[in-house]
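make a model of this:
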Amino acid sequence: MTARELDAAGITDPRLRDAYTHCRRLNARHGRTYFLATRLLPPGRRPAVHALYGFARHADDIVDVCDGDLRRLADDGTQRRAAALDRLADDLAHGLAGGTGAAPVTVALADTSRRYGIEHRHFTDFLGSMRSDLTVTEYADYGALRAYMHGSAAVIGLQMVPVLGTVVPREEAAPYAAELGVAFQLTNFLRDVGEDLDRGRIYVPQDLLAAHGVDRDLLRHCRDTGRTDPRVVAALRAFEALTRAAYDRAAPGVPLLDPVTRPCIRTAFVLYRGILDAVAGDGWAVLHRRAVVPRRRRVLTAADGLLRVAAARLATRRRSPDTPGTTAPSSARTKEAM
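Alright, predicted model coming up:
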C-alpha cells in the first residue's frame, strides 16, 4: 500500500521513499484518528499529509520527552530538548534551501514543501510554538492561548490547504483551515488535561479556571486522588463551549475544498468533534483517563467517508480534470488513479 501511494505521488527517489515511509509509520502509530481520515484521500496526496504529520509529531515528541518520573522534568532535560529543536530547525532550513537534510522527517517535509508550494514561514511559526512549550506552563486568557495556537495548530491547517486543493482561491479557504486546526488542538487539550498537567502544563486559560474557582492545586488534587470536583467540571464545560465554537467557525470551509479531499476532512471533523461527546459521556474524567470515540462510531464515520469518496471520484471522472475554478495541484490530478 505504501509503494502504491508513493508511485501515485510520483516519488521515485529511494531516499525520499524511505523518508515518506518513515513519516507514514509515525502517522499510523500515533495519529489513529488522523491516519484513518488520511486513508480517504487520493493515494497520491497521502504521502504529503504523512510528511506534515511526521514532522509535527517528531517535534512534539522532542518537547514532551520526559526524564524519569513523568511529573518531573529536569532542567538539563529542557536544555537538551531545546538543543534538539534547534538541530531540527537547522536541518529543515538546510533541506528547504535545497540541501539533502539528515532526519527522515525533514527530508520528506522539504520535498512536500517544494511539491505543493507550502510557505516556509508556517514551519518557522510551528517550531516557535514548540519552543515555547519548554518554558511556558500556562496561559492567562484565551487570547494568549490563541496566540500560541497560531503556531502550534492554525499553521498546520494552512500547510494542508495546498495539499488538499480548493475550488476557490486558496486565500479564501485558508482562514477556515486555520480555524479547524485550532478546533482540533482545543479538542486535544480538553482530552489530555491530565497528561498535560503531569508535564507541568495547563492549556485551559487561567481566567476561565478562576471564574469557576479552579486553580493548579485543585487540578493536581483531583489528578492525584482520582476525584472529580464540580468546579473542575464546570470549567471543562466552558472550555468545551470554546472548542465547539471553533468547529462552528471552521465548518463553512469544508465545501471550499477539492471534492475528492472533502470526505477526508469531513471524517476528521466528525471524529475529532466526537471526542467532545466522549469526554462528556465519560463524566468529564479527563484528569484521570483519556476519552475515546467508540469503535463503532469510528467505523460508521469512516464508511460514510468511503461512500463520499466514491461519489466524488466518480463525479471527477465525468468531468475534465482541468475544470475551471479548481485549484487542486495539477500533478496530483494526473497521478491519483485508484
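
rest of the way, CA atoms for contacts and neighbours
Noted.

flag every buried residue along the helix or strand where L242 lies.
Taking DSSP states H and E as the definition, one finds L242 inside helix 230-250. Under the neighbour-count criterion of 16 or more other Cα atoms under 10 Å, helix 230-250 has 231-240, 243-244, 246-247, 250 buried.

same check, this time on stretch 15-27
In stretch 15-27, counting by 16+ other Cα under 10 Å, buried: L16, R17, A19, Y20, T21, H22, C23, R24, L26, N27.

and the residue lying closest to the fifth one once chain neighbours are set aside, how far is that from P104?
In space, T21 comes closest to T2 once its chain neighbours are excluded; the distance is 6.9 Å by Cα to Cα, 6 or more residues apart in numbering. Distance from T2 to P104, counting by Cα to Cα, to the nearest Å: 16 Å.

so the residue nearest to T21 is in contact with C23, correct?
No - when contacts are counted by Cα atoms under 8 Å, T2 is not listed as touching C23 (11.0 Å).

coming back round to it: can you lay out the buried residues of stretch 15-27 as JSON lines showing secondary structure?
Below are the buried residues of stretch 15-27 laid out as JSON lines (DSSP: H, G, I helix; E, B strand; the rest coil):
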{"residue": "L16", "secondary structure": "helix"}
{"residue": "R17", "secondary structure": "helix"}
{"residue": "A19", "secondary structure": "helix"}
{"residue": "Y20", "secondary structure": "helix"}
{"residue": "T21", "secondary structure": "helix"}
{"residue": "H22", "secondary structure": "helix"}
{"residue": "C23", "secondary structure": "helix"}
{"residue": "R24", "secondary structure": "helix"}
{"residue": "L26", "secondary structure": "helix"}
{"residue": "N27", "secondary structure": "helix"}
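
widest-spaced pair of these?
Using Cα to Cα, the buried residues of stretch 15-27 span at most 16.7 Å, a distance reached by L16 and N27.

here's the other one to compare against:
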Amino acid sequence: MNAPSAARLATAYAECEHIMVSAARNFSYGIRLLPPGKRQALAAVYALARRIDDIGDGTLPDDEKLRLLDDVRMSIKRMGEPTDDPVLLAVGDAARRLPIPIDAFFELIEGCELDVRNTRYPTFRELTHYCRCVAGSIGRLSLGVFDPADFATAEPLADALGIALQLTNILRDIREDLLRGRVYLPLDELTAAGIEPHLDDRGMVADERGRFAEFIRDQAARAETWYARGFALLPMLDRRSAACTAAMAGIYHRLLQRIARNPRAVLQRRVALPAWEKAALAARAFATGGLGEAAARRSAGAR
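You can find the predicted model right below:
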C-alpha cells in the first residue's frame, strides 16, 4: 500500500489540531507544550477520543449510539487501510512513528458503552474499572506519544493518573450527571452514608444533613492517593512530555483541591478554574519541566 503523501498528512494533522484547540479546553494547555511531532500525535489521539466521547454524550437514541460506537471500533480495527478520514489517517501515522497502544481505544469505547447503558457502580472496584476504560486508556495512549525509556514501569502510573483525573471529573460533575439521570459514585458507599442522590426543588443536589458534602470530601481524599501514585510518572518522562503531563494533570489536581476545600459547591454548580489560573499552571509546568509538581508531592509526603 502506498503511504499517504506529506500534504495529506499535514492536512490530517491540522484538522486534528483544530479539533483539539476548539474542544480540548483543559488538555490543550498541556498539549501545546509538546514539540511539534508529539503535539501532532497527541492531537490525533485526542481527536479520535473526542469522536468516541461525543457519540456517548450525544443526543441520539441509545441503540444508535451503540451502533456508531461499534462502527468506530471496526474503523480502528481497519486502521492502516486506505481512508479519507483525516483523524484515522493521522492516528494511523502517529502509531507508525510512536508506540501508541491503539487497543486502548477499545477500552474507551467500552467505557462509553457503559455510559450509554447508564451503568451504575455497586462498588469502588467496579467504578475503578470504568475509570480505567474512559481515562486510564487516555493516559496509556498519551504515554505512547511520550515514548518513555521504561514503558512497562511507566504504564501503570499513567493509568493511575488517568483514574485520578476521572475521579475528579466525577466529583465536579455530580449535579450535571444527576440532571442526566447518571450516578457514578459507588452505590454501597452512598448507602452506608445514608445518601440517596437526588435534586431538590431548586435543581440543586439535596444535602439536608450535610452528609453528601462530607462524603465528597472523603472521595476527594481518595482521589488524592491516585494523584500521588500517578505523579510518580513525571520523572520518567522527557522534559517537554513531563511538562505537558504536569500541566494537564495539575489543572485537574488544583480543581480537586478546590472541591475538597468546599465540597458543597459541586452540589450547587459546576466548579471550574479560570483561564488565567490554568495558564499559570501550564507556565509553571513548562518552567520546571513538570518536576515542580513531583517535587511538591515529595515535599508534602515528607511533612
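
quick one: which of the buried residues of helix 230-250 of structure 1 is nearest G157 of structure 1?
Ranked by distance to G157 of structure 1 (Cα to Cα), these are led by A250 at 10.5 Å.

which SSE is the aligned partner of S137 of structure 2 in structure 1 in?
S137 of structure 2 maps onto V155 of structure 1 when the alignment is built from TM-score structural alignment. Take DSSP H and E as the rule and V155 of structure 1 turns out to sit in helix 155-164.

that helix vs structure 2, average distance?
Its aligned residues in structure 2 lie a mean 1.5 Å from helix 155-164 of structure 1 after superposition (mean Cα distance after the TM-score superposition for structure 1).

and that helix, what does it pack onto?
helix 46-64, helix 120-132, helix 170-191 (3 or more Cα pairs under 8 Å, 6 or more residues apart in numbering; DSSP states H and E).

redo that, cut-off 10 Å
When contacts are defined as 3 or more Cα pairs under 10 Å, 6 or more residues apart in numbering; DSSP states H and E, helix 155-164 of structure 1 sits against helix 46-64, helix 104-116, helix 120-132, helix 170-191, helix 262-281.

what angle do the fourth one and helix 262-281 make?
It refers to helix 170-191 of structure 1. Orientation check (axes from the mean of the first three to the mean of the last three Cα atoms, to 10 degrees): helix 170-191 of structure 1 against helix 262-281 gives 30 degrees.

what's the matching range in structure 2 for helix 170-191 of structure 1?
Alignment note (TM-score structural alignment): helix 170-191 of structure 1 is matched to residues 151-172 of structure 2.

next one: the matching stretch to chain centre, how far?
8 Å (Cα atoms, centre = their mean, to the nearest Å).

and it, what's buried?
Within stretch 151-172 of structure 2, the residues that qualify as buried are 151, 154-168, 170-172, counting by 16+ other Cα under 10 Å.

residues touching the residue nearest the centre of structure 2, list them.
Compute the mean C-alpha point of structure 2, and by Cα atoms, centre = their mean the closest residue is A135, 4.3 Å away. With contacts defined as Cα atoms under 10 Å, 6 or more residues apart in numbering, A135 of structure 2 is in contact with 104, 107-108, 111, 141, 158-167.

just give me the match in structure 1 for L68 of structure 2.
Using TM-score structural alignment, the partner of L68 of structure 2 in structure 1 is A84.

what sits closest to that match if chain neighbours are left out?
Excluding its sequence neighbours, the residue lying closest to A84 of structure 1 (Cα to Cα, 6+ apart) is I62, at 6.9 Å.

report how many residues lie close to that neighbour.
20 (other Cα atoms under 10 Å).

what's the match for it in structure 2?
Applying TM-score structural alignment, one finds that I62 of structure 1 aligns to I55 in structure 2.

same question, D13 of structure 1
Matched by TM-score structural alignment, D13 of structure 1 corresponds to A6 in structure 2.

which one of T2 and P104 of structure 1 has more residues nearby?
Between T2 of structure 1 and P104, P104 has the larger neighbour count (other Cα under 10 Å), namely 21 against 15.

map that one onto structure 2.
In structure 2, P104 of structure 1 lines up with P86, judged by TM-score structural alignment.

its match contacts A14, correct?
Yes - the criterion here is Cα atoms under 10 Å, and P86 of structure 2 meets it with A14 at 9.0 Å.
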